[in-house]
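# only geometry, no sequence info:
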């Protein structure tokens, strides 16, 4: 155990050990709900590094964990080879970028299948229905009652609560008629509808 800790807390692995401690603390905060796993997505673009498709925190965590593992393995191998002191230091310095490069390459391979678990597009929202036409599914629609069926842009349908302004007396909205959803009321969780 002492030899393991010696490698973990000495150059070059100590650089990645510090970063790994930060990553572990971050994921503990995610587990307790203090931060979201996608907290850094707006701050950094991982597509340029070919690590896109997953949240930044996932790809960076993978790079750091893999670099730490490779650096630790390389440190142990260097210690076992018994190279001269000067050569050992030079190889330890080279081990840092080599570990990062290998970790980046492995992370690129790992994020491709993981990207399916993190879709790019946000889920559907009620606001997406504003501006669409609907078919009234109740006998009447007034300020306090009404339902309509609306078809989303992806082809799915939903039954939504609709209300009609008391000031709008143009045409009746009855069962089977077509209406236009022109606004959404967050407090009442319904759409304002007008004859179409």
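Perfect, thanks for sending it. No experiment lies behind these values; they were computed from the predicted model shown.

# Could you use CA atoms for every contact and neighbour count after this?
Fine.

# just so I have it, where are all the helices in this structure?
Secondary structure of the chain (DSSP state H): helices at 2-8, 13-31, 56-81, 85-114.

# distance of residue 45 from residue 107?
15 Å (C-alpha to C-alpha, to the nearest Å).

# cool, residue 66 as well?
8 Å.

# my guess is residue 92 contacts residue 75, does it?
Yes - with contacts counted by C-alpha atoms under 8 Å, residue 92 reaches residue 75, the gap being 7.1 Å.

# Common neighbours of those two, please.
residue 12 (C-alpha atoms under 8 Å, 6 or more residues apart in numbering).

# who's more crowded, these two?
residue 75 (22 against 19; other C-alpha atoms under 10 Å).

# List the residues that contact the more buried one.
7, 12, 13, 92.

# any idea how far stretch 23-34 is from the chain center?
15 Å (C-alpha atoms, centre = their mean, to the nearest Å).

# Go through that stretch and flag the buried ones.
By neighbour count on 16 or more other C-alpha atoms under 10 Å, the buried set for stretch 23-34 is 23, 26, 27.

# Pull the contacting residues for the second one.
Read it as residue 26. Per C-alpha under 8 Å, 6+ apart, neighbours of residue 26: none.

# distance of residue 69 from residue 86?
24 Å.

# ditto for residue 5
Taking C-alpha to C-alpha, one finds residue 5 at 23 Å from residue 86.

# Residue 45 and residue 107: which is more packed in?
Just comparing residue 45 and residue 107: by other C-alpha under 10 Å the higher neighbour count belongs to residue 107, 23 against 14.

# structure B:
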């Protein structure tokens, strides 16, 4: 006896000759995941799997996609005598980046976020296709609008499910300044951990004062800043929760400010 996708997803067990038989209709399953709209996220899920395989092998970095995420605002930062920083942001960035800030998971590497969003979107569309869209598959005029609606609903729902799933690891990535104020960070040195730092993306590790923080940093100096480079923290933008950094010349008269903290 064949078990349809709807029955399979419902967890229905078929009884025959007093024995429990669970037969999965693999053909129907493959038909759904390679049919519109599920095929969109099936392909993306394949790309995600190849990406993480490349990360494991060492061909790619985990921060590969972060540079493409533009969080809102072009930042102008002014420092006063107390090295307290106020930021005035103008302009607008990507709606996806803004939404991640609103969700509170912008500190997590975008590769992890995107992977979870794709996985949840794929799973939700699989469910929707099995329970809802299957009823409209004989009328393309009705099927297409419902399929497009399913993509939208599945994607939005996946964002919130991603937030829920990533909450446990958020403390490992978030900028927690509860015990270390911004004025203690500004003027210190840190080491770049991301592949590069520009106006839209960058991460650096601060280890002064017995702490170990991963900071979101931005570079407005026009100079090229790369992974492993030591940089000087010169400002903080409260709105985007990012630090401004400039290249640090080791042959200057400045000492390692980070060691003083």
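Received the coordinates, thanks. Predicted model only: the values in this text are computed from it and were never measured.

# Overlay them and tell me the TM-score.
Once superposed, the chains reach a TM-score of 0.58 (TM-score structural alignment, normalised by the length of structure 1), with 135 aligned residues with a C-alpha RMSD of 3.2 Å.

# follow-up on the earlier one: and residue 69 and residue 86 of structure 1? which has more neighbours close in?
residue 69 (18 against 9).

# Trace that one over to structure 2, please.
Counting by TM-score structural alignment, residue 69 of structure 1 lines up with residue 123 in structure 2.

# gap between its match and residue 67 of structure 2?
27 Å.

# can you name the farthest residue from the center of structure 1?
residue 84 (47.3 Å; C-alpha atoms, centre = their mean).

# right, so the helices of structure 1: which one is the most enclosed?
Most buried of the helices of structure 1 by mean neighbour count (mean count of other C-alpha atoms under 10 Å) is helix 56-81; its value is a mean of 20.

# mean shift between that helix and structure 2?
Compared with structure 2 after fitting, helix 56-81 of structure 1 has a mean deviation of 1.1 Å; criterion: mean C-alpha distance after the TM-score superposition for structure 1.

# tilt between that helix and helix 13-31?
150 degrees (axes from the mean of the first three to the mean of the last three C-alpha atoms, to 10 degrees).

# can you name the residues of structure 2 that stretch 90-101 of structure 1 overlays?
Under TM-score structural alignment, the match for stretch 90-101 of structure 1 is residues 145-156.

# Would you mind finding the match for residue 40 of structure 2 in structure 1?
Checking TM-score structural alignment: residue 40 of structure 2 goes with residue 15.

# whereabouts in structure 1 does the helix or strand harbouring residue 15 of structure 2 align?
Taking DSSP states H and E as the definition, residue 15 of structure 2 sits inside strand 14-16. On structure 1, no counterpart of strand 14-16 of structure 2 exists by TM-score structural alignment.

# Which strands and helices lie in contact with that strand?
strand 19-21 (3 or more C-alpha pairs under 8 Å, 6 or more residues apart in numbering; DSSP states H and E).

# Return the distance of the strand it packs on from the chain's centre.
43 Å.

# same thing with stretch 28-43 of structure 2?
The answer for stretch 28-43 of structure 2 is 24 Å, by C-alpha atoms, centre = their mean.

# same check, this time on stretch 87-102 of structure 1
Using C-alpha atoms, centre = their mean, the offset of stretch 87-102 of structure 1 from its chain centre is 33 Å.

# Name the surrounding residues that touch it.
11-13, 63-64, 66-68, 70-71, 74-75, 78.

# Closest to residue 111 of structure 1 out of the residues you listed?
residue 63 (10.5 Å; C-alpha to C-alpha).

# Name the nearest residue to that closest one, ignoring sequence neighbours.
With C-alpha to C-alpha, 6 or more residues apart in numbering as the criterion, residue 63 of structure 1 has its nearest non-adjacent residue at 5.2 Å, and that residue is residue 103.

# quick one, what contacts that neighbour?
62, 63, 64, 66, 67, 70.

# try it again with 10 Å
62, 63, 64, 65, 66, 67, 68, 69, 70, 71, 97, 109 (C-alpha atoms under 10 Å, 6 or more residues apart in numbering).

# I figured the fourth one hits residue 19, correct?
So the one you mean is residue 65 of structure 1. Yes - the pair residue 65 of structure 1 / residue 19 is scored as a contact, 8.6 Å apart, by C-alpha atoms under 10 Å.

# Any idea which of the helices of structure 1 gets closest to residue 155 of structure 1?
helix 85-114 (27.3 Å).

# tell me the angle the closest one makes with helix 13-31.
Helix 85-114 of structure 1 and helix 13-31 are oriented at 30 degrees to each other (the same axes, to 10 degrees).

# Which secondary structure elements does the strand or helix carrying residue 245 of structure 2 sit against?
Remark: residue 245 of structure 2 resides in strand 242-247, with elements defined by DSSP H and E. Judged by 3 or more C-alpha pairs under 10 Å, 6 or more residues apart in numbering; DSSP states H and E, strand 242-247 of structure 2 is in contact with strand 74-79, strand 189-192, strand 203-206, strand 213-219, strand 225-226, strand 230-237.
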